[in-house]
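J.: sequence and predicted model, in that order:
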Amino acid sequence: MTEATTHTIDAPGAVLTYDVRPGSDADKTPLVMVASPMAAAGFTTLAGHFTDRTVVTYDPRQSERSKLTTDTDPTPETHADDIHRVIQVAVGPGPVDVLASSGGAVNMLAFVAAHPDVVRTLVAHEPPLVSALPDRETALAAIHDVRDTYERDGLGPGMAKFLDLIMLSGEVPADWTDRPAPDPAQFGLPTEDDGSRADPMLGRGHIVNTTGYEPDYAAIKAAPTRVVLAYGVESDGLITQRGAMCVADALGIEATRFPSDHGGFLGGEYGQTGDPDSFAARLREVLDG
C-alpha cells in the first residue's frame, strides 16, 4: 500500500491534520473517507483496498491529531467547512467520491447542502440522525441524558449509558431515562471519575450536535451529488441503521445494504474488526455505479 503523507492546515478555531495516499491511476476520482469522532487511523485497512485511487483521510477537529484553538463546540456545519478545506488543499476543487461513516455521514450531508458541486458520489454509512426518527422526542431525551450523565459523573457512567442506547433495538422507550443506569464495569469502563471531560464522543457537544442535526433535505436533493444511504446488515433495528433508513426515506431513495455492522470497514483499528474485505468490495461496486 502507498505510504500516507501527513499534512496540517489551519481552519477557524482548529489546526486540522490529514493524510493523502496517492493512487496508481491518475484518472480515477479521488476517494475521501471521513468519520466523526473517529479519526483517520480507523480507515487504514479500508484505504488499502483502494490503491488505484488517491485516498484522503483526516482527523476531525476534536479528535486525535487535530487540535482545537477555540472553546466553541463544533457543529456539522463546522465539520463540513473543515472537510471542504481539506479536500481543496489535498486534491483540488473536485469532483471527489466520499465514504462517510457515523457522525462523518451527518457532516457530509451538511457538506453536500453547502457545497453541491464537489462530491460526485456520497456513501453515507449509518448516520446517527436521531432527528429523523419517528421516536425522535424520546430518542433525543435519551441523548441528552447520556450527555448530562457524562458531564455530571464522568466517562464511565456516560459511556455506559451511550453503549446501552446504541445497542438498543427498535424505538427508544418513553421511560428510558428513568431506568436504572447500567454499571460501567460491565462494559470494562472506569467507575471512578477522573475529572476529564475531553472525550471526543461525549464531550464538546458532539453527541447532541450530531444526532440532533436536521439536514437541509431540499438542498441535498437539488445537488448533483449521487447520495447513497448505507447500513450494515448486522445493524438492523439500531439507531444508526434506523437513521440511515429514515434519511433515505426523506430523500426519496432506497437505503443500500452493506456487509457487517457500524464498524464494518474496520480491520482491527481501535480493537474492532468488521468485514473490511467484503465492505471494500461493496463500496467499490457502489462507487462504480
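T.: On my side now, so go ahead.

J.: when you work out contacts or count neighbours from here on, use the C-alpha atoms and nothing else.
T.: Noted.

J.: do a quick rundown of the helices in the stretch 1-150 of the chain.
T.: Ranges of helices within the stretch 1-150 of the chain are 44-47, 76-91, 103-114, 136-153, based on DSSP state H, counting those that start in this stretch.

J.: point out the most buried one among those helices.
T.: helix 103-114 (a mean of 27; mean count of other Cα atoms under 10 Å).

J.: and the angle from that helix to helix 76-91?
T.: 80 degrees (axes from the mean of the first three to the mean of the last three Cα atoms, to 10 degrees).

J.: same for helix 103-114, what does it pack against?
T.: strand 31-36, helix 76-91, strand 119-125, helix 206-211, helix 217-222 (3 or more Cα pairs under 8 Å, 6 or more residues apart in numbering; DSSP states H and E).

J.: ok, second structure coming up, stack it against the first:
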Amino acid sequence: MTVLGVPGARLYYEVHGDGRTMLMIPGANGVTEGFRRAAEHLAAHYTVVLYDRRGFSRSQLDGPQDYSRRLQTDADDARRLIEHVGDVPAVVFGASSGGVVALDLLTRHPEVVHTLVPFEPAAVLQLPDGQQWVAFFHEVYDLYREAGIEPAMRRFRQHAFPDADRQVMARAPKNEANASYWFEHELRQYPKVDLDLDTLASRAERIMLAAGREARGYPSREVNVVLGSKLGLDVIELPGGHVGYLAYPAEFAHELLDALTQGACGPKNH
C-alpha cells in the first residue's frame, strides 16, 4: 500500500500509467474507487494518480485537524501528492466536492497545475438561488442527525441529481464511516465556499469547465454554467450526469482525453 505522510494524516494513493501526471480528486465518497474504471482508459495517456482524501477509508488521520481550514488542507494535500509523484505541473481533475478542492488548488498553488478540470464543482453559492441550496444541505444534515444516513442520502439525491445519477449512486458500495465524515465535515461547508473569482479569472487559460450532458438544470452542473459566464469560459459536456465517469467510464475517459488534446480550456472562442 502506497502512503504519503502529510501533516495530520497519511494519504493512500495509487499511480497508474505513464505520461504527464493527472491527479483525480474524488468527491463526496472521498475514495479512489469511483474513478478506477475511467482511469484504466486515461492511464494509456497519463500517469494517473488516484487517492483517498484525508479522513476517508485508507487515508487515516493521525494528528490534530483544523476543520475551519479543511478546504485549504485538502488543496494542500493535493499539492503535496503532485509534488511527491514528481511531474509538475499536472493535469488536475476534480469531481463535485473534489472540483471545489481543485479550484482552491489552482487559487493557492498554481505552480503545480498545468490544466484544471473542475467537473460539476459543488460550489452552489455561485448560483442565483445558492442560499436556498445551502439551506437545503443544512436541512439534509439535520435529517441525518435525526433519522440516520439513508433517509438523508435519499433526500439529498432526490433533489440534487437526475434519475440516472440516483440509480448509479444507489448501487454504489456503502461506507457508513465515510458517509458520516462527509455529513459532518463537508456537506454544509464546501457548497458555501466563496471562490476567489478574480484569481481564477487571471488563470482562466488553464481551466476547462466540464459537466454531464444528463445533468442540465441540476445545481452542480449549473455552477459551471455560472462560472463560465463569470470567467469567460465555455463548458464542455461529457457523457452521463454528475457521476458519468462511473456510469460510462470508457466513453467519459475518451471524451475527456479528446477535450484535453484539443486544448478546450481558456477563453471562449466566440
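T.: Thanks, I have the structure now. Everything numeric in this text was worked out from a predicted model, so none of it was measured.

J.: re the thing from before, please convert the helices and strands packed on helix 103-114 of the first structure to a markdown table, extending it with distance to Thr44 of the first structure.
T.: A markdown table is the format used below for those (distance: least, Cα to Cα, whole Å):
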| stretch | distance to Thr44 of the first structure |
| --- | --- |
| strand 31-36 | 10 |
| helix 76-91 | 18 |
| strand 119-125 | 17 |
| helix 206-211 | 24 |
| helix 217-222 | 29 |
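
J.: which among these is found nearest to Glu285 of the first structure?
T.: strand 119-125 (11.5 Å; Cα to Cα).

J.: that closest one maps to which residues in the second structure?
T.: Under TM-score structural alignment, strand 119-125 of the first structure corresponds to residues 113-119 of the second structure.

J.: likewise stretch 242-258 of the first structure?
T.: Taking TM-score structural alignment, stretch 242-258 of the first structure hits residues 222-238 over in the second structure.

J.: map Ile207 of the second structure onto the first structure.
T.: Per TM-score structural alignment, Ile207 of the second structure is aligned with Val227.

J.: again, but for Val140 of the second structure
T.: In the first structure, Val140 of the second structure lands on Val146 (TM-score structural alignment).

J.: is it correct that its match is in contact with Phe162?
T.: Yes. Counting by Cα atoms under 8 Å, Val146 of the first structure does reach Phe162; the two are 5.8 Å apart.

J.: circling back to that earlier point, the match of strand 119-125 of the first structure: average distance to aligned residues in the first structure?
T.: Following the fit onto the first structure, the mean deviation recorded for stretch 113-119 of the second structure is 1.0 Å by mean Cα distance after the TM-score superposition for the first structure.

J.: residues contacting Ile83 of the first structure?
T.: The contact partners of Ile83 of the first structure, by Cα atoms under 8 Å, 6 or more residues apart in numbering, come to Phe111.

J.: same deal with Glu150 of the second structure?
T.: Tyr144.

J.: the first structure: which residue goes with that one?
T.: Per TM-score structural alignment, Glu150 of the second structure is aligned with Gly156.

J.: you'd agree its match is in a strand?
T.: No. Looking at Gly156 of the first structure with DSSP: H, G, I helix; E, B strand; the rest coil, it is helix, so not inside a strand.

J.: now do it against His206 of the first structure, distance only.
T.: 17 Å (Cα to Cα, to the nearest Å).

J.: next one: Lys221 of the first structure
T.: Taken as Cα to Cα, the span from Lys221 of the first structure to His206 of the first structure is 26 Å.

J.: coming back round to it: export the helices of the stretch 1-150 of the first structure to a markdown table and tack on distance to Pro37 of the first structure?
T.: Below are the helices of the stretch 1-150 of the first structure laid out as a markdown table (distance: least, Cα to Cα, whole Å):
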| stretch | distance to Pro37 of the first structure |
| --- | --- |
| helix 44-47 | 16 |
| helix 76-91 | 10 |
| helix 103-114 | 7 |
| helix 136-153 | 15 |
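
J.: out of those, flag the one nearest Ser278 of the first structure.
T.: Nearest to Ser278 of the first structure, of these and by Cα to Cα, is helix 44-47 at 10.2 Å.

J.: OK, contacts around Gly34 of the second structure?
T.: Pro26, Tyr245, Leu246.
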